[in-house]
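Enquirer: how does the following fold in three dimensions:
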Amino acid sequence: MKPAVYIALLATLLGILAINTEAIAQQGCGDYKIKDAQESYDRANFNGVFSSLMPCLENGFDDKQKILAYKLLALTYLAIDSTQQANSAIVQMLNYNPSYEPESDLLLPYRFVNLVNVVKESRTQSMQVTSVSKKPEDLYKAPATVMVLTEEDIRQRGYTDLEILFNDLPGFDVSRTYAITYSNVFQRGYRSDNTERTLFMVDGIEENDLWSNIVYWATQIPITNVKRIEIVYGPASTIYGANAFLGVVNVITKTPKEILGRKKATLSADIGYGTYNTRYMDVTAAAKAGGVTLSVTGRAYFSDLNDLSKYREYDYNPADYDSFNYSKALNFKGKSAAERYKILNSSTTTPYFTAVGDSVLVTAAGIEAARNLDKQALTQTLNGRSIGYTNELKTYYLKAKMSLDNLLISFETWNLSQGTVNSANDNSRAGARNGNVWRPLQSVFYAVYTNELIKDKLTLINTSQYRVTEIIDQSSTAVLKNYSNQGQILVTGDTLSAPSAVRLASNLVNQKKAYWETMYYYQHSNQFRNELRLMASPIPKLDVIGGFEFRSSSLQGDYKNILISRTLATPIDTSAKDYGKSSLDNTPGGNLFEVFNLGTFLQGTYAVNSLISLTVGGRYDYSRIRETGGYGSEFNPRIALVYTPGRLAFKAIYATAFQDASSKDRYALSSTRRLANPYLRPDHVANMELSVNYSLHNRTQLGITAYYSKFSDIVEETSVPYGNTTTQQKKNTGVANIMGVQANATFVLSEQFQVYANYTFTDATREDTLKKNETKRTNLVVGDIARHHVNAGINGNFLNKRLNANLRFNYVGAKPVGPGTSVATNTMQPNGEFPAYMLLNGAISYQVNRVVTAQLVGNNLLNKEYSDPGARSANGISQGYRTPQKGINGMIRFFISL
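Expert: Model (predicted):
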């Protein structure tokens, strides 16, 4: 169905619903009744409050009037010391307005404010979400599968950063490398090169890198200002457009008013020190002056991370080369290679190689010479330090918010400095302090204007933002060029080209030393974006949200990079930004690509009756790169039927999404990928899911979701002809089928104890690339994805809530790799899989006084030794095949609130 036809049908449906729906307001009830009740309350005529409001609560008031009515009833019940009835009225008020914050009204009695907060804490955490449809809606009626973690969850569980939380969520596989991307977070069984197909946001502002779409989700995001985190499962392009492919993670922080409450100034801090010389400080301050409220949050985090030098692939031990198979690395064959070798060495007699027909074979003397030259490289110094394993992490974050009437203005910036040696091994890269460091940076300035144009009927929200993402020019790699790794030329599955093989043999014949090559990188992209959306309730049973956005971006094509040194000399103080070159610098148009995007969406939710609601929506997107590039047009629908009998909620959802190819995928080249592909099309997915949720008195929550996703046009690297040899190129060749089940439960056992548990089953397959003479593709198991996950936790509070204890359990099933999987290059893992493991984590908190709370955090308490799979190709050469994880580790932290 064409987008125009779909939108016309949607508009017709909404029009019919509007014409045929009766107004709910009944004669004799309305705003004047609320006014009468308020006047009665002010005169302490409490019977007058009841007589004004009670007759209208059943059918006379609309939702907005009911909120005010229940608020007045709660105040009245408190005035006559009927706390239980006040509690019930507040529950009803929060059912209609879950986001109500009493602290914003300084005239309210303290008893009322306190009771509202108590009720909110005892209710189901996060009854309302905003990340599904960009509007407030009930968690169980939202047209998607959603989970919410609250500020209380984060603190009680001892999360010292917001990357750790994915351990305890259903539907996620995490592979931590503590390297370029810190960790790879895969949602619902989809394994990609990086964390790039889930949309990460803070306050609705995207965090994914503009150039690569990678999200550098490490330890930089603060905790002290977090209100809640909403996790949306499944495609979300109907609302967000490109790249909300697998789901959405949205960190919602507190507004300056929410931080202040009734105070004029406040400060909160989270300070910690722990294993691996890890230390951090996270501070939020807020103040009010006149009609302006301001908050500032800063965070700094430093760690030496886990020392992996005890593992063979990271010990930089020259003796490792004694068992290396140099014959496999240095022998080569082929008529062209042999002829080149003979010509090159026609006047030289060498004991290192012998030519036999079309083959050139390394001799025992050649093997010994290569081995000694490789050993010598590990005894050198680089960047003023001996070659050895080091890793480190430094992160900085700053966010400021200013609120003035209907306008919120904010600025956010963060940068990371991460060692990258874990991405490879000691036969490929040097340690962080030898110059192997990656430094992404991001800054964004945005303004949000909100105006209720027609009371309770029409609200306008406009968000304008300017964002910059960079790989700053101190980012560098220190790569080993030696004989065992064939000068970093060979990638598993390929063969050395004739010129490269001859060059390597010639180097050995001439006794050229193995050396460390330092390369500096730089990338800078920016974007201006504006989104205007309208939320309307034209009739009581219908809610509509629509919007229009445009993005104007300047995206870099390929890295700027500069080769600093092939020797042991200290690299000169220069930068890729000023002196570097790109493969695109000399092409027409240069290395910067102007990208223009338009998007418009419309979604309506109609309450068919008190039990059934129907959500129908669609979004149209258009993209152009320069004059003729870009994907052109995309349209993505969503339809959801929600049935809520009593405490049950049934959902049936269908949605599609697309992933736009990144500028990195289109244009960036490497030593193994020598062909760009500017004509890449978007990835596509169609997703269907069914779910049922059960809620009992807001104390017990049970839910299960089954889904099936069909992926097509997946961008992946494939081998293509290149001159007389082959190279890698990005192409739309991938097809995948993923089905799974997510189940979760939360039980409030008593005022003291709460438990949760969740389970994930994933069945993920990829179709193998069609090879020569094949007519049918074979199915491959998606590598690095566990078939089963189980997470559980229990929280208890004691000593009148001054002492809190939290214990969490994680079971991660075996993760298949190697032949028969989508990560066929990872052949070094025994038995072709990463074995299952169980972890136990805990946190104990004690409130010392009203200002200070101390917490002791322990992770991997059973000291389980296990490894996560490597990233990207994970071939054990240019990409490490595994990363050993942290053993038992801990943190002592202090929360300070002033």
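Enquirer: please make it C-alpha for all contacts and neighbour counts, starting now.
Expert: Will do.
Enquirer: Leu210 against Thr469, yeah?
Expert: Yes. Under the criterion of C-alpha atoms under 8 Å, Leu210 is in contact with Thr469, at a separation of 6.2 Å.
Enquirer: for Asn172, give its distance to Ser192.
Expert: Careful, residue 172 is Phe and not Asn. When distances are taken as C-alpha to C-alpha, to the nearest Å, Phe172 and Ser192 turn out to be 13 Å apart.
Enquirer: before we move on, what about Phe747?
Expert: For Phe747, the distance to Ser192 equals 35 Å [C-alpha to C-alpha].
Enquirer: what's the burial count for Leu17?
Expert: Neighbours of Leu17 under the rule other C-alpha atoms under 10 Å: 17.
Enquirer: let me know the helix or strand that it is in.
Expert: Following DSSP states H and E, one finds Leu17 within helix 3-20.
Enquirer: downstream of that helix, the next helix or strand is which one?
Expert: Scanning forward in sequence from helix 3-20 by DSSP H and E, the next helix or strand is helix 31-42.
Enquirer: other SSEs contacting the next helix or strand along the chain from that following helix?
Expert: The element immediately downstream of helix 31-42 (helix or strand, assigned by DSSP H and E) is helix 46-57. Contacts defined by 3 or more C-alpha pairs under 8 Å, 6 or more residues apart in numbering; DSSP states H and E place helix 46-57 against helix 31-42, helix 63-79.
Enquirer: now the other sequence, so there's something to compare against:
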Amino acid sequence: MKKSLFIILVLTVNIVFAQQIVTGVITDETNRPIDSVEISVKNTALKTFTDEQGRYSIEVPEVAATLEFTKKNFKVQVVEIKKDITNLNITLIASVDFFELTLEELMNVEVITASKKPENQKIAPATIYVVTEKDIIENGYTDLTNLLENVPGVVAIRTDHFTFGGQRGFLSNFSQTLLLVNGREMQNLFASETFISTQFATHNIKQVEILQGPASALYGANALVGVINIITKNGSSDYDEIQYRTEFGTQGTQAQSIVFGKNINDFRISGSFRYFRSNLWDYKDFVKDTVNFRQGVPSKAFPINQEFKQNSWSLPYAAKISYKGLYLGIEGYELKGSKGLENISLDYINQSDFRQLALYYAGIEKKISAKLKINAELQFYKERFWGVNYTFDNVIYDTLVKNGHNPELPLTDQEIKDNFMMAYSQQSSSGSKRYKGSIQLDYVPNQTLSIIGGYTFDMFDLLGLSLSTDKLNPSFDETRAIENRMRKPFFRQYKNSLFLQLQKTLFDKLYVTLGGRFDYHNIYKSILTFRSGLVYTPFKKTSIRFLFGQAFREPNIFELGASSAKNVVNELDPARMNTFEVGINQSFTSNLLANIVAYKNIATNFIEPTETGGFINSDNVINVFGIESQLFYKTGNFRTEIGYSYVKKDADDYAGVSTVNLGVYPHRITGGLTFNATDNFTINSRINYYSQIQAKHGNKDVTQIITIPAFAKVDLTFSYVKIKVYDAEITTQLLVTNVFDSTIYQPNIRIGGPKQFLQHGRQLFCNLVVRF
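Expert: Okay, the predicted model is just below:
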């Protein structure tokens, strides 16, 4: 009996030491307590925050663990916890100006998208480009499109409806890319597409992580060529302030926004709201251009004095409350546009598009033990959209001519309304819905091993469109029937998913990642995807990556037959992607850094339209080879970065010739130069160079390859930052985009009618940001 008690006592002592508790108080240099300081155990998911009195308490899983103390506007402090340390008081030092930091310190960035957990970008098992809030301010990025234009391997094309483009040689409307906000999907439900317009502004962005390469092993469907993850300010637990922002500029642009976050002991409330309106760009001359825009359609059919006017507004919003691991939130937007240059229209004044998307979520994040954390979350999405087109249609026009219309005369207003108006609507419906439940376990048995696994149930209950040629808000039939195009039975889809990822550190220099995912869909059945990564750090300033990833894009309801008159479901398999890549990050000095990555994409089963209006899986294998590189250099008050992208895509047979890189830019260069003129005044210039490109003519009735010349666009940003006025901090900015008012064309990669797209000319914007 005594022996048993002795054994129990020894085990109890060992457990206590294995779960050592460290407490303390965090103060500033004037000995005032600091709240909301994040205290984390390095290389684990363990963390806590100080309360209003600066107090904290954290369990340390190992006696040789390392604690990291971080707080915005303060220097990060790192302390190794030894066996006898149970009380640790820390004084945080206010951050020095960014230009006093080395590039290595500036670029010591933590990312979450590569592994669904925080980790240093240098050892993340993926190629990730990070744009921080500081980058956004210095470069004057106002929306996501503007930001993506400056990322290596990414192409963003403005249409003033929604952004076309993509990653690593696969261009469309970012339909091969998964868009996340704080790790939650924000694709549109109707076609599972990434719909990027003015609703994704930068007012609430803390950081954007652009993951290049397939990511379905972690995120499932549609992360075919990459992931864009927007980390918001209000969604970050360390954001504890109020920010008001006002913007105005050319084309009647104006916006007002507010972002706030407040921690009150264990309770937190945060939110973000923005109202934006603009006339965008005036294309009144371009839409009449019969050579560069509406080539391939009879010019005499259009009104002689055709007017052009845009009116766009957006209202993105977010709110979240949390208490002791429980949280509840909403993320969404309302958006209205005039469809821009998307189609060749007979009436740009009355053409419009309205969209509503809302995500409601609730969950719990709980630390079961020092080594195990669980997150469970329920999500509900709702979407509706409606609008009206006046797209020119050659078939309809030819019929009118056969029935007596004089082809030498323009169409009358009545002829346009009676024959070319097409309203599409879900306005009278209950909307498309999505129900998603997930659970994720994070297990960190020691500082060298991390295991993440989870399960997801996902159900879509989608609606089609009610179409009308005479009513703007036609009635909607929600009866589920194969003959009802508004709600066919296969519009309801569900899937179950399991994923597992293991990360192991070997010899303090080798970081191994292995992961896999199983998805079962009620239509296309089961699919497996895998990933692996090996990051080797032979020297302190060198890291080498060897990566392999798989991904898939599932067919959307259009491709499955939503618009087909046939009452059947098209038998389609998901498109597949395998990617191999190798990369190296090198710090030559503390102020000279470079990275380069080479990759090979192999795509199969791509879904393509047929001449009869259906869709099939292509037998072609698409190979894309590419190189991406960045160079960063800092000297004195100057800092510069240069990015280069090279892409070589297999030849396409089109218009009787075989063309390599058809619709793909072979070369892109992006560069930035920032000069800190004073402690508060910064000047930034950016240049984007696109090489000459050969692309399909944007009008499907014109089988022709066009050549779009190379161009360079220069932007300037003047920032006067951190002006102290009582308890507020003010930042003012003047932005000049396309400084030299260059004429820039980009390809119509979706072949929607216009030959090509004209990009915005010179624009001026002013921003005022007040932080409390």
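Enquirer: how alike are these chains, TM-score-wise?
Expert: Overlay of the two chains. TM-score (TM-score structural alignment, normalised by the length of the second structure): 0.82; 704 aligned residues with a C-alpha RMSD of 4.0 Å.
Enquirer: count of neighbours near Thr159 of the second structure?
Expert: Counted with other C-alpha under 10 Å, the burial measure for Thr159 of the second structure works out to 22 neighbours.
Enquirer: so it touches Phe757, yeah?
Expert: Yes. Contact between Thr159 of the second structure and Phe757 holds when scored by C-alpha under 8 Å: they sit 6.7 Å apart.
Enquirer: what touches both of the two?
Expert: Counting by C-alpha atoms under 8 Å, 6 or more residues apart in numbering, the shared contacts of Thr159 of the second structure and Phe757 are Leu341.
Enquirer: now do the helices in the stretch 201-350 of the first structure.
Expert: Per DSSP state H, counting those that start in this stretch, the stretch 201-350 of the first structure carries helices over the ranges 237-240, 256-260, 326-330, 335-344.
Enquirer: and for the stretch 51-200 of the second structure?
Expert: Taking DSSP H, counting those that start in this stretch as the test, the helices found in the stretch 51-200 of the second structure are 103-106, 133-139, 144-148.
Enquirer: would you reformat those as CSV and include distance to Thr537 of the second structure?
Expert: Formatted as CSV, the entries for those read as follows, by distance: least, C-alpha to C-alpha, whole Å:
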stretch, distance to Thr537 of the second structure
helix 103-106, 16
helix 133-139, 27
helix 144-148, 29
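Enquirer: out of the ones you listed, which gets nearest to Gly325 of the second structure?
Expert: Proximity of the helices of the stretch 51-200 of the second structure to Gly325 of the second structure was assessed by C-alpha to C-alpha; the nearest stretch is helix 133-139, lying at 26.3 Å.
Enquirer: and the contacts of the closest one?
Expert: Applying C-alpha under 8 Å, 6+ apart, the contact partners of helix 133-139 of the second structure are 142, 147, 202, 205-207, 674, 682-686, 716-717, 719.
Enquirer: try stretch 7-22 of the first structure
Expert: Contacts with stretch 7-22 of the first structure, where a contact means C-alpha under 8 Å, 6+ apart, come from Pro538, Ile539, Lys541, Leu542, Gly604, Tyr606, Val616, Gly617, Gly618.
Enquirer: in the second structure, what stretch matches that stretch?
Expert: Applying TM-score structural alignment, one finds that stretch 7-22 of the first structure aligns to no residue range of the second structure.
Enquirer: okay, buried residues for that stretch please.
Expert: Using 16 or more other C-alpha atoms under 10 Å as the test for burial, stretch 7-22 of the first structure gives Ile7, Leu10, Leu14, Leu17, Ala18.
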